[in-house]
Structures are given as structure tokens and as C-alpha cells.
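> Need coordinates for the below:
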Amino acid sequence: MREPLLNGIKVVDLGSFIAAPAAATVMADFGAEVVKVEPPDGDGYRRLLAGAEVDHFWLLTSRNKRGLALDLKSAGGADVLHRLVGWADVFVTNYRESLLDRLGLGYETLKATNPRLIYAHVSGYGRAGPEAARPAFDTTAWWGRSGLQEFTRDPQAPPIISAPGMGDHATAMALFGAVMAALYRRERTGEGAFVGTSLLANGIWSNGMVLQAMLAGDDWSTAKHEGERPRQALAGLYRTRDDRWVQLALLNPVKEWPPFTEAMLHPEWQQDARFATPADRLAHGDALGLLIAEAVAGLTLEEFRSRMDGRGLTYGYAAHNRELVADPQLLDNGMLIATDETEGVYTRTIANPIQVSGERPRVPSRAPEIGQHSVDILRDIGCGADEIDGWLAAGVVRQAEAGADPA
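Okay, the predicted model is just below:
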């Protein structure tokens, strides 16, 4: 049986919340040995769902990892981490650089400890510039600061708040790719590397099409909000009879216009002079949009889908989360996967979005309790029993009690 893709790669996850730790999650999925380092009272991410009986976020992001509870502010904490870094291939963090420097965990310091180390860092707004030190979450940096939040709002309506972790998970995949590139280079040169990305950089990349136009002086946001751009009726949102929303994406108007009019039971639109050419349909977008809205409003979602699918037309619809958990498209493509538990709240989880031929990601196991594997990890990196006992007694390291309640 083939070894997992990242078998033998050792990763130290000194991140908090999502963007950096989620990159380590993908590495763990593909067989890397990941040690999750957190304070003795636990990562604050554990408490994000305050009052909830189950910390669903923690279960998702910390699966397949071993847990080490370590007080980095204590006299011996930094020494323990340096020894762990000497064992590791990859160090992942999203701590602010000022804090990392105070803790003696900056790139140059850890590079001296382990020259082959891949040091992977996520910042909020980038490592330079007037906002480099600002604290950030994905909703502030990836969503708000990037222009995505402003561009996607409806005219005259306030902006909306992003979904939890929406930008973090996208940023995590960028960091994962950077780590893989650095590991590949290390195979050829033997040298470690610093790799980094930011929430803002990934938001800017996600908003790249709008910003590329803006670089040329074409401000789509202002035109959209002031009604200066013609309505794209064949790429609009429409409500069905059963109160569902569908999104048209008919970007090949010459080919798709005739079958679309038939799908809407209005072939006479093809003879309407206002809609004779793609340019005409764009110029009379408001009128066409009203006709489409009326036609869609007479159909249920399933009726609309049947008519569109039967003609190979491109569209989408706003899915409900309660539908997705049993969605055959997700199940058939392995987007929702079974864990190693057969009962309880953690029998299934979400797969990472990468597929590699011949590779089967690790079956997800439950995220660790605070300090669940502390002693075993320290033994594995060569620490002696007396050292470990001293750290435990001094509160430098915490070991979870046997039989602690799962997350």
C-alpha cells in the first residue's frame, strides 16, 4: 500500500483560529504529522462558539492533529518550542510578528535552530505598510478591506457580514500551496524558506477582476451603485414561485438565447426587436429582466432546474445549508466524508478541496483535547522524563487528564 503523500513530514501548528491552522489541517489530511501547540488554557478558537455544547469549528480545523499545551511566556516554554522546531519540517503560524519576535520565534531565530525549516506565516494586512501591525480577522481584512464587501452589496443597501471562515479557508489553501512549493524547492536545494500570505492579499486576489478594471480607470463599483451600467439580465438573480433564488449565467448569448426563451416558454422573445442581438438585449436589460422575472416567478425551483438542465443551460441556485448535508453531488464527489466515529455529533465532516490521483486522505479523527498528547510528543522529540516532569510541575506544559470529555 502506498504511503500517504506527506508521510514523514512533521508540522508544528502554532496558529490560532483558522487561516494558518487550516493549512496544517490539509497537511494532516495528506499524512503529515501535525502537532497543535496551544496555551495551557486552550486556544481561544475553542471558545468561539460560547455556550455551545459542541465546538464544531474546533472539530473541523483541528482534526488529525496531536495536541501539546505549552506556556510560551514561561521561562522554559520557548526552549521546549525550539526543540520541537528542531524536529519539524514545517512551522505554521498566524501570530503577529511583533509577538513572535518577543517570544523569540521569528523566522531568523528559528532558521538558526533548523536551517531546513519551512516557516509559513499568515498576516492580516501584509508584513509591511501602515497597517501591518493591525489585528485582523477574515471578515475585516479578506472581506471588508479588499473591496469585496462593498462591491457585492446591493445599491442603497448596507454591506453584509461574511460567512464564518469564508476568507480564512481560502487563505489557508494559499498557504498550503506555498508550503508545498517550498518543500519541493527544499528537495532540490536542501534549503528551508520563509513563505507567507495575508488575508488581505487573498481578498485582493479574489476581487481581482473588479480591481483589474479599476487599475485601468473603469470603476465598476460606482457604476453599479449609481445605475450607470446596463443591467445584465441574462446573468441576474430571480425568485421562483416557491421562494427560491436562481442565478442565470448565460455567457454565450448567441448559442444560449434561443433555448433559454424556450425553457421560459416564451419563444416569441426571439422575434422581439428589443432583444434581437446581444447588444440589444444588453441595452434593454431592464425590460428583459422584468420579463424573465415574471417567467421565473411562475416556476418552482425544480421546474426551473428541469427546464434549464434539459437544454444544457448554465445557472445556479442558492442552496440551503440543511439541503447540503444530504446533497448527492457533494456525497458522490467526496466533499462530505465519514470520520472514524460511528455515533454522536462527529460522524461526518467536510473534506479539504484537493484531490490527487492515487492518494486517499487520512480518515478524520477527533481534534485533541488541551494537552492530550503533550507527554508523548515531548518523548518523541527526545525529551527526558525528568525534564518533562519538571515542566509539568512548573506549569510550562499541561497534560490532559485521562478520560477527559471530548470536544
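
> Every contact and neighbour count from this point should use C-alpha atoms.
Will do.

> Residue 109: neighbouring residues, count only.
Neighbours of residue 109 under the rule other C-alpha atoms under 10 Å: 14.

> Can you mark which positions in the helix or strand hosting it are buried?
Using DSSP states H and E, residue 109 sits within helix 107-113. Neighbour-count burial for helix 107-113, counted by 16 or more other C-alpha atoms under 10 Å, picks out 107, 110, 111.

> Quick check, the first one in contact with residue 194.
Yep, that's residue 107 we're talking about. Yes - with contact defined as C-alpha atoms under 8 Å, residue 107 reaches residue 194; the gap is 7.0 Å.

> which residues do these two both contact?
By C-alpha atoms under 8 Å, 6 or more residues apart in numbering, residue 107 and residue 194 have these common neighbours: residue 119.

> Relative to residue 378, which of the buried residues of helix 107-113 is nearest.
Set against residue 378, the nearest of the buried residues of helix 107-113 by C-alpha to C-alpha is residue 110 (18.4 Å).

> this one next, for a side-by-side:
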Amino acid sequence: MTLEAGTPQLFVNPQAQFHCLAFPGVEVPEGIVVPIKAENAELGAIWVMSHTQECRFDLEDVRLLSNLAVFAGSALTIVNARDSGEESDRRHNEFIAMLSHELRNPMAPIDGAISAAKRLCAENERAVEVLTIAQRQMRHLRTLVDDLLDAARLKHGKLAIKHSDTSLSDIVSDAVTAIRHHIASRRHTLKITGLDEPVPVRADHVRLSQVLGNLLSNAAKYTPVGGTIELDVRVEPNNSSEETPGLIVIDVTDNGIGIDSAVLPHVFELFAQSARGQARSEGGLGIGLAVAKRMVELHHGTISIRSEGVGKGTVVTLRLPIARTIANTDAGAPGATAAAPEPARLLLVDDNQDALRALSVLLELEGHEVTTSDNGRGAIRLMSEMPPRLQSSMWACRKWTASKLHEPFA
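From the prediction side, this is the model:
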């Protein structure tokens, strides 16, 4: 009745009108019911009962209860909005993760087919040229999809790293290779210093290469044509720890458009974007620096960025306690140069038939004898009928195959 009326209601002797209130031994001379409203809707009501004949309600009681109802309505609105926002955010993150995985499925066979097509028409320069464009754009698309996946992992705290003994020179080399087309297309000069001697480190080779690649890619995008980008590496003694021989300090410097002081505090936030003139058309999703920061933190390091302002370039500095002594260097660590394997008999198994066919053609062009199966039962049968030749160095074979497909090895 109160909710239908939309105003506070006073009920005198409500037990006579509402038999459900006839509690044994309980007297209710009066009752006030005040609606709880929010955005033109009733969320509920506050109900107060008097239990003695001497206690009667007046207008001051109505005013007090009405104020309390306003506070209750505001609180319920905030809670509902929070719950709705959390649910919406959860569904959004699940959708992004699902979309990223679904996009990766067709990308692998497309990339493999482009690589095979380039080999098949190597003598047709115009065909190779347009296929190279397609391959470059596929690489860009794959980067965006990987960024979406990393954003979903970052939001759920699932970004992780795998340490191994490797070389900083190889990590930098992989990072430069991944973004070389950015450097070349804009005719930049890239200077690398501090890597004349081997710098052994213990780190996640792939993820740290991803971080450096992101920093170099940003420098290339936001530096005018013909600019200069520098990557400087130095080892500083770590006096605070006997276990780590030193801190690796990496500076990535450019003479590009710089960063406005108002934007600088937010550059490491997820999906942070800023207007950067013509370079904005080449920008990403505002994910890379947020992921890079988390990756550096997982290496127990720090990342900072500074700029004197618009048009005055940018310097990004990494400080990583990942150095190790040369005596512990592992020649078989990730990043070690591996020769292409000799032609071999290979068995490929994948339920994605397009990916299976594309990779099969690519490997056959490399001189391998390839047998394929799109299901596990068929693969087991083929294993017994035509055992594939297993290479002694699976790392070399896998890394070489990944490089042929232009896929970042993981």
C-alpha cells in the first residue's frame, strides 16, 4: 500500500487490518511505513512499529524516517551500480579473452599460407611485394591480438614469466628483428651501445624481448621520419645483494615528439591513449606499456619514462636485477644461434586443417618429407606406419620453424 501511494503512511492499530501482524503477546498500536526511492523507483520500505499505547508517532518521526530512507536509497543505488559494473567488467574481460583466442585460430594458417605463397612465386617481384605487405599487416594484427590477450591476463593477474639463462645480446637482437620494419619504413637510425661484450642474464627471454620490442616500436612510431633511436645497456654494481653481480640498466632514447607533462603520469595505465598527431594512426591499443611495466616488475625491476615536453623526445629506463656471471652461461640457452635442421621426415598433427595444410606446404618447400593428420587416432596410426625422424636438437628445430613462420617463439 505504501509503495503504491509513494508517500509515508501511518497505520493505526494495523493488527486489526492486517491479520498477519497478530503476533501472540505483541501489541502494535501504530506503525509507519516509509518508501525507499531511487531514480523514480521504489527499492523497498522502512517499517517502524510502536509496541505501547503511550508511544505515538508525529511529523518529526516521519521526517527522520524519510531522511533515513533517502540515505538507504542512495546506498542501495551505489551497491547495485557496483555489482552491475563488476558483472559488466567480468563479461567484458571474458569476451576480450575469447575474441583474442578466436582471432588467433585463423591467423596462423593465413600467415603460413602467405609465407608459402612467397616461396612459390619468388620469381614474381610484384607478387612478392604485395605478399610482403600482407605479411607485415598480419604481423601487426597478431601484435594487436597478443596485446588483447595480455590485457586480459593483466586484469586477472595471470601474467607470468619463465626464467632461463640467456644473453641480453640475443634478447635485444630478437626485439630489433621484430620491429625492424618500423625502423626501416621511417628511415630511422638505430644505435645500440653496451653490447660489445656478452651480457649474460637470467630472465624470461621472450617476455623481455617483448618489452624491449614495445619500447623500440613506440620510439619508432612517435619519432619523425629520419630520427634517431638509441638503446644503451650498462651494468651497474649491485652493492645491496651478493647473489646478483649487478643491475642491468637499459635506456631507450629517441628525439621524437615527446610526451606532454599532463599525460606523462598516466602512460603506464591500461588502455591509456594520447593524441599524437599523425603518429596516432599507427598507435596500438594503449596496452603495451602497462604490460611492459608488469613484466619488468615480475623481473623485480623498475621502469620509468621521462620527457622534457612536446617535441623534446623521450627516454625510457629499465633497471633489472637479472645479471649473472659469465661462468654460469649456458650455451644452449634461449636465443642461441641455431642452424636450420637437415631435411627430415616430419609428422604434423592439428585439428585445424587450414593451418595443417599451410604449414605442411611451407615445410615441404624447405625440403622436408611431411605427413599430416587432423586427429589423434590417425596420428598414432601414422606413427607406427611411418615413424618420423626426431632431431637431436628439438630447440633448434622449433626455433627455426617459428622463424620461418615469422611467429614470436614461445
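
> Once they're superposed, what TM-score comes out?
The TM-score (TM-score structural alignment, normalised by the length of the first structure) is 0.21; 140 aligned residues with a C-alpha RMSD of 6.8 Å.

> and residue 354 of the second structure, how many neighbours does it have?
Number of residues near residue 354 of the second structure (other C-alpha under 10 Å) recorded here: 17.

> which residues sit in contact with it?
Listed by C-alpha under 8 Å, 6+ apart, the contact set of residue 354 of the second structure reads residue 109.

> ok, so what distance separates the residue lying closest to residue 278 of the first structure once chain neighbours are set aside from residue 247 of the first structure?
Nearest residue to residue 278 of the first structure in three dimensions, chain neighbours excluded: residue 253, at 6.3 Å (C-alpha to C-alpha, 6 or more residues apart in numbering). Taking C-alpha to C-alpha, to the nearest Å as the measure, residue 253 of the first structure falls 15 Å from residue 247 of the first structure.

> Could you do residue 257 of the first structure as well?
Counting by C-alpha to C-alpha - residue 257 of the first structure and residue 247 of the first structure are separated by 15 Å.

> higher neighbour count, those two?
Neighbours around residue 257 of the first structure and residue 247, counted as other C-alpha under 10 Å, are more numerous at residue 257. The numbers are 23 against 16.

> Is that one within a helix or a strand, and which one?
helix 253-263.

> Ok, residue 387 of the first structure next?
helix 385-394.

> Buried ones in that helix, by neighbour count?
388, 391, 392.

> what helices or strands is that helix leaning on?
helix 374-380, strand 397-398 (3 or more C-alpha pairs under 8 Å, 6 or more residues apart in numbering; DSSP states H and E).

> of these, which approaches residue 36 of the first structure most closely?
Nearest to residue 36 of the first structure, of all those, is helix 374-380, at 9.8 Å by C-alpha to C-alpha.

> List the buried residues in the closest one.
For helix 374-380 of the first structure, the neighbour count (16+ other C-alpha under 10 Å) marks 374, 375, 377, 378 as buried.

> want to throw these into TSV with distance to residue 329 of the first structure?
Output for these, formatted as TSV (distance: C-alpha to C-alpha, whole Å):
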residue	distance to residue 329 of the first structure
374	40
375	43
377	40
378	43
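
> and of the residues you listed, the nearest to residue 178 of the first structure?
Relative to residue 178 of the first structure, the closest of the buried residues of helix 374-380 of the first structure is residue 377; by C-alpha to C-alpha it sits at 26.3 Å.

> So that closest one sits against residue 69, correct?
No - counting by C-alpha under 8 Å, residue 377 of the first structure sits too far from residue 69 to count as a contact (10.5 Å).

> List the buried residues of the lengthiest helix in the first structure.
Across the first structure, the longest stretch assigned as helix under DSSP state H is helix 166-189. For helix 166-189 of the first structure, a neighbour-count test (16+ other C-alpha under 10 Å) marks 167-176, 178-179, 182-183, 186 as buried.

> where's the nearest residue to residue 200 of the second structure once chain neighbours are set aside relative to residue 201 of the second structure, distance?
In space, and not counting its chain neighbours, residue 200 of the second structure is closest to residue 167: 4.5 Å by C-alpha to C-alpha, 6+ apart. Relative to residue 201 of the second structure, residue 167 of the second structure is positioned 6 Å away (C-alpha to C-alpha).

> thinking again about what came up before, what is the helix holding residue 109 of the first structure packed up against?
Using 3+ C-alpha pairs under 8 Å, 6+ apart, helix 107-113 of the first structure is in contact with helix 77-87.

> Following element in sequence after the helix it packs on, please.
Note on helix 77-87 of the first structure: by DSSP H and E, the next helix or strand toward the C-terminus is strand 90-93.

> now for that next one, which elements pack on it?
Packed against strand 90-93 of the first structure by the contact rule (3+ C-alpha pairs under 8 Å, 6+ apart) you find strand 10-14, helix 19-29, strand 118-123.

> now with 7 Å?
strand 10-14, strand 118-123 (3 or more C-alpha pairs under 7 Å, 6 or more residues apart in numbering; DSSP states H and E).

> Return the most buried member of those strands.
Burial of those is given as mean neighbour count (mean count of other C-alpha atoms under 10 Å); strand 118-123 ranks first at a mean of 26.

> Return the set of buried residues in stretch 38-48 of the second structure.
Under 16+ other C-alpha under 10 Å, the buried positions of stretch 38-48 of the second structure are 38, 43, 44, 45.

> contacting residues around that stretch?
Surrounding stretch 38-48 of the second structure, the residues in contact under the criterion C-alpha atoms under 7 Å, 6 or more residues apart in numbering are 3, 31, 32, 33, 34, 35, 36, 37, 69, 73, 74, 77.

> I'd like to know how far residue 110 of the second structure sits from residue 384 of the second structure.
Counting by C-alpha to C-alpha, the gap from residue 110 of the second structure to residue 384 of the second structure is 31 Å.

> After the strand or helix carrying residue 78 of the second structure, which helix or strand is next? Please name it.
If you go by DSSP H and E, residue 78 of the second structure is part of helix 59-120. Following helix 59-120 of the second structure in sequence order, the next helix or strand is helix 125-155 (DSSP H and E).

> Now do that following helix and helix 59-120, the angle between them.
Interaxial angle, helix 125-155 of the second structure versus helix 59-120 (axes from the mean of the first three to the mean of the last three C-alpha atoms, to 10 degrees): 150 degrees.
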